[in-house]
Every structure is written in C-alpha cells, then in structure tokens.
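# This is the structure alone, sequence omitted:
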C-alpha cells in the first residue's frame, strides 16, 4: 500500500469512527439536551473520545499519540462539525500539542480534561504573555476559553512559559458567558494561583487548532446545506418541489461552490502543514483556509435559514443550530478579517484569499 493510499484509508476509518459520537441521520437530541447547561458537554463522551485516540491524534506514538497528520485531524473535525459535537476536542488536542512529549496520559485517554488558556484579548492568533509565573504561582487573566466549566485544569501561557493550574486551585476564578450555540466561553482570572511549570510550545498548536476550527466549520456548512437540499426536494409549492424553481437552484449552486472552495483551501492548508515545519507561507495557508471557512459558513447557514422559509427561523427546527454554531466559531482563533490581514502580510501579492 502506498503512502497516499494508507493516508486515505486512515481518513476513511476516522470518518467512520466519528459515527460513535455523530450518529448517522444527524439526530441532534443529545446536542439539544446539553445546550445552555454546564459544562455543556458529556464527560462520558469525552472519555470515549480519548479511548478512540482522538485527543492524541497529532502526538507522536512515543508520546502516547497516534502520530497522524493534519489531513486526518481536519477530516475528523469536519465530521464532528456535521454533528455539532460540543465536546472540546480541538482545544483538548491543542493542549496535547502544546505539551508534546510532556503530555500526561490522563489527558490523552480522556480521564482528565486540560484546556488551554492562552488568549488575553479578542480576535487574535497569538498567545498572550501578560500573565506572569513567579515562584510557582500564576497571576493574570485569560479570556475566551471554550467550555471552560468542564476543565479539570488549565494550561496557561505566561511570559515565563507554560504552567498547569488546577481549575479548583485557590486563586482561580472562572466567569462563564453563554454563547449562541448553547455552549460558553470562560474568562479565567488567576491571583497567585499555585501552578506547575511545564515544558512546551504554542505556535504550532495554535495554527493547527485554527485549521481544525476551519474544518469543523466546513462540516457545519456541509450539513446545513444538505438539510436545505433535502427540504428543497420535499417542500412543494404550486404542485412542484420548490427545488425545481430555477432561482432557488441558482442560489443552491452558489452555496455549493462556496463549500467546495472552503474544502479545497482547508485540504491544501492541511497538506502544507504536514509537509514541514511552520513557515510564513504555511501560516498564510492556515489564514486563507480560516478566512474562507468563517465567511462561507456564515453565508451558507444564513442562506439555509432563508431557503427553509418561516420554519427555518424556529428554534425547534435543527437547521438554525448550524447557523448558531457558525456564529460562535467564525471568530474563534481569529476572525476572517484578522486572517485576511495576516495572509496579506505573509504571502506575495500574486496570491489571493
């Protein structure tokens, strides 16, 4: 079996394994039951995710991981996006990548939830370093930690390096703000909180989590679009399926094109990251993919609501959940505008988002 064939087989198996948490047929009953609750996801499902090796997918085998590439991780994230899976795999895997060889087995197997606390301001792709680590204690403030109420510990970026802080440690205060999709962002304040300094790096982990978020958004827009096509085939007006009307066919074709362009950009960026160490061109590829996915996911899911007509605006109808997810994740790991700006700074003028 060639390398390409082996990789394609890995991707196929990962997509198939995602059915364990993304039931075929897109039954969103579990997702609806978890909305707006705390922690907003199921720890039993998280442990199952760990047992399947997804948290350590990008870790080398010597560190307890699967040693797979970004193409595989993006395929998995896409499948999770189709099912609006709320478990924070992207950021959990990000923490593992930040720690590298120092990743504790409890994080990889899902028995302990460690989430990265790396942002100190909105709309950024750079880890904040205003937080201080002094004499084994962390002082500072981190924002936009997704699903933070479910964390057992936070992996905190500081001026002096990475630090592991227990979520229930003295000096740790968590303030959660609910989001449109039924989840939440956490603002974590550390006031001389006891911490364990740990080795690790952030740059590659942030880039990979950014691209995985784009892939998740690809799954969101694909499933929202699939639901819309099914509705256009079955909803009748004047004795005909509304999908037979040329104006609606043109709108659907435009949306399909946006999805195809997003997929091409994400797959290209994944191949670029897998080809070697970080470079300006590889960062630019990530920004191109994230900008496309952010804009396209909002366009596709908003149009999906409109093409469904009045029923699409009701909360009881599932298509609206896809728009809500796109609204939350479009700006995660940097907005489309932030990534267009970064792309322009990193790439030659003859390349375009």
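Yep, that arrived. This is a predicted model, so every value here is computed, not measured. Residues are numbered from 1 along each chain as shown.
# hey, let's count contacts and neighbours off CA atoms from now on
Will do.
# List the residues that contact the residue positioned nearest the centre of the chain.
With distances taken as Cα atoms, centre = their mean, the chain has residue 213 as the residue nearest its mean C-alpha position (3.0 Å). Shown in contact with residue 213 (Cα atoms under 8 Å, 6 or more residues apart in numbering): 77, 90, 290, 329, 332, 333.
# 10 Å instead?
Each residue near residue 213 by Cα atoms under 10 Å, 6 or more residues apart in numbering is listed here: 74, 77-78, 81, 90-91, 207, 219, 289-290, 293-294, 329-333.
# Pull out the buried residues from the residues you listed.
Buried by 16 or more other Cα atoms under 10 Å: 74, 77-78, 81, 90-91, 207, 219, 289-290, 293-294, 329-333, out of these.
# On the three-state scheme, the nearest residue to residue 63 once chain neighbours are set aside is what?
Among residues not flanking residue 63 along the chain, residue 101 sits closest, at 5.0 Å (Cα to Cα, 6 or more residues apart in numbering). The local conformation at residue 101, judged by DSSP: H, G, I helix; E, B strand; the rest coil, is helix.
# Check it against this one:
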C-alpha cells in the first residue's frame, strides 16, 4: 500500500518533466508536494502514534524511500523524518506538528566535517552539508553540554546561511549558528541521535536502490529497442554480460537494505544495528554509482546528453552516495562493529 501511494507523488520511472523543472531553482523542491507527503503521514512514518506519527517500521520506511528514489523525488523527506524523530524527544512539541503536516521544514544541522556520522555538537562550529537548506523554516542544533547533547531550535529567517548547488539540481547549506537567536527545546538527545542518523543512512540506501533500479529499467528498455547493424543491441552477448553484472549489483543491494530494515524492526541495537546499516549503505553507495555510470555507457552517445533522462539518475547517485556516510566510512565502521563471523 505504501509503494502504491508513493506513485501519486513520484511515479516509478520518474516524472522527468517535474524533476527537470525543479532543478537549479529555489528551494529545489516543490513545497506543495512536501505538504502532500505530510498529509499522507510519510514524515512521521516512524514516529509512535502517540506522538502524531504512523508507528511503522524501517521496512515500510525503506519501501517508501525506494519508490521515491525510483521517481527521483527531490523533496527532503528523509532529512525531515530525521528532524521529526529528534523533535519527538523535545520538551516543546510546538515545532513538531507543522513539520509532520509538511507545512514547515525543520532540518537538523548536525554535521561539522565531511564524511562523518559523528555529532560533536560544538557550539560555535559551522554546520555543513545541510540538504535543501534554502527551504528550511528552522534548524535543529545538537549542542554538547558536558556529557549531554542538548537540542536547540534556530529560526531560518536571518540565519547566517550559505547555499551551494549540487549536481542533481538541489542544494546544500552551510550554517553558522547564532546561539543568541536559538531556543533550547531538549536537555539531552545524545542517546538517540546516533540511532536516527543510522535510520536516515538506511533510508538513503533504499532511495539509492530505487534510483539504480529505475536507471537499469530505462537501460533495458533501450537495449531491447535500439538497433545497430540491423540487430537489436540487446542481443549482443557482451552487452548482455554487462547487464547481468548490473542485475547482480541490484540484487545484492536489495538484500542488504531489506536485511538491515528487518534487523531494525526485529529490535537490533548498538553495534549489531550499526553493522547492518553500514553494510547496506556501503553497498548502495558503490553499486548506485557503478550501475548509473554503466547505464550511461550502455546508452552510448545519447546517454551523455543532459536532455536524456539517464543522466538524472547518475546525478542523483553522485549527490546521495556520500550523504550520511560514504562507502569508505561505512566499510570502516562495519569492520569495527560486525561480529567476527561476518567479517
């Protein structure tokens, strides 16, 4: 049902006209579609019903993210869901309701250095790689206070924010916090912030899975119709072998993502949860870049033109492969956290 509902917003195979119209514009996504996502309960999918959410698991979240990836939806659902999870622990819930409804966009500015899943919470440090920051209504700031990680809310209006364009036509923001304008809303989220970042990393892996599956489907269609030398090029054995290799990458990625989601929903915590997330994200990051690049090559010259949709999938993979940790970071973390019999 969740997969079917996603088609109303992001039809599998993509609504390339909508995606292209939003590229390199401000804020880079459609606020009306984000509101629709809120109305459908997607932003609060993982929140308990008592907190205004749907109380569903990571299996459902990954299924939804996969469909959004297949449709190349630019709306920042995963970052919004991350913020919703943190706001669920806030003393003041005033910011949660409009976020869940999609009427406001609260983004968590947690990252202080490139390729990291660590949240130092340094009060005066700039926060980097905030996705779709130009559309934010407010920012969540985790701040280290001794042994605790407090949570502050900073209005986006008047914030010291620098916006940079990304390859897929979206944006990243660099935020320099002014704590005199921020409001403290939670005393300590240190025990949960690592968990919600892992959930965001796993959902991003599922989004990448959907992206590469849609790119592969587009490529198979091309191989089955394009003719050279009087033959359908999909009958050439060398191209069949390359397509088979990509299909294996897709299958391995799906196994990793679905296995990690099942482990989460079965109650995995600590190193066990971190290991399965890192295995899935490392696989998705590497496979998505390989599959989308190969799809460009299998299309030949037309694949390199911006007017052809194959490039949209590659650009999306280039942006998301390193979000919430690169393949290299997650391989290192898997070695640190996985049981010895899985190394």
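Perfect, I can see it now. Quick caveat: nothing in here was measured; it's all calculated off a predicted structure.
# What value does the TM-score take for this pair?
TM-score for the superposed pair, counting by TM-score structural alignment, normalised by the length of the second structure: 0.94. Supporting figures: 331 aligned residues with a Cα RMSD of 1.2 Å.
# re earlier: for burial, what's the neighbour tally of the residue nearest to residue 63 of the first structure?
By the criterion of other Cα atoms under 10 Å, residue 101 of the first structure has 17 neighbours.
# Hmm, residue 67 and it touching each other?
No: using Cα atoms under 10 Å as the test, residue 101 of the first structure is too far from residue 67 to be in contact (12.0 Å).
# what touches both of these two?
Shared contacts of residue 101 of the first structure and residue 67, defined by Cα under 10 Å, 6+ apart, comprise 59, 60, 61.
# ok, the aligned partner of residue 30 of the second structure in the first structure to residue 321 of the first structure distance?
Using TM-score structural alignment, the partner of residue 30 of the second structure in the first structure is residue 42. Shown here: residue 42 of the first structure relative to residue 321 of the first structure, a distance of 18 Å by Cα to Cα, to the nearest Å.
# Looking only at neighbour counts, state which of the two leads.
Shown here are residue 42 of the first structure and residue 321; by other Cα under 10 Å, residue 321 has more neighbours (24 against 16).
# give the contact list for the more buried one.
28, 31-32, 84, 180-182, 220, 224, 301, 312, 314-315, 327.
# ok, and the most crowded of those?
Counting neighbours by other Cα under 10 Å, the top entry in these is residue 220, with 30 neighbours.
# three-state assignment of it?
helix.
# which residue in the second structure lines up with it?
With TM-score structural alignment defining the correspondence, residue 220 of the first structure maps onto residue 211 in the second structure.
# which ones are touching its match?
Residue 211 of the second structure makes contact with 12-14, 65-73, 205, 288, 291-292, 312-314, 316-317, according to Cα under 10 Å, 6+ apart.
# just to revisit the earlier point, out of the contacts of residue 213 of the first structure, list just those in helices.
Judged by DSSP state H, helices contain the following of those: 74, 77-78, 81, 90-91, 207, 219, 289-290, 293-294, 329.
# Sort out which one of those residues lies nearest residue 9 of the first structure for me.
Set against residue 9 of the first structure, the nearest of these by Cα to Cα is residue 74 (14.5 Å).
# Map the closest one onto the second structure.
Using TM-score structural alignment, residue 74 of the first structure sits opposite residue 62 in the second structure.
# residue boundaries of the helices in the stretch 101-250 of the second structure?
193-225, 237-265 (DSSP state H, counting those that start in this stretch).
# name the helices or strands packed onto the shortest one?
Using 3 or more Cα pairs under 10 Å, 6 or more residues apart in numbering; DSSP states H and E, the elements in contact with helix 237-265 of the second structure are helix 58-70, helix 193-225, helix 270-298.
# between the ones you listed, which gets nearest to residue 174 of the second structure?
Across these, closest to residue 174 of the second structure is helix 193-225 (Cα to Cα), at 18.6 Å.
# average distance between that closest one and the first structure?
Between helix 193-225 of the second structure and its aligned stretch in the first structure, the superposed structures give an average distance of 0.4 Å (mean Cα distance after the TM-score superposition for the first structure).
# Okay, angle between that helix and helix 237-265 too, please.
Interaxial angle, helix 193-225 of the second structure versus helix 237-265 (axes from the mean of the first three to the mean of the last three Cα atoms, to 10 degrees): 150 degrees.
# mind listing what residue 7 of the first structure touches?
Counting by Cα under 10 Å, 6+ apart, residue 7 of the first structure touches 1, 13, 68, 69, 71, 72.
# repeat for residue 218 of the second structure
Residue 218 of the second structure makes contacts with 13, 212, 295, 299, 309, 310, as judged by Cα under 10 Å, 6+ apart.
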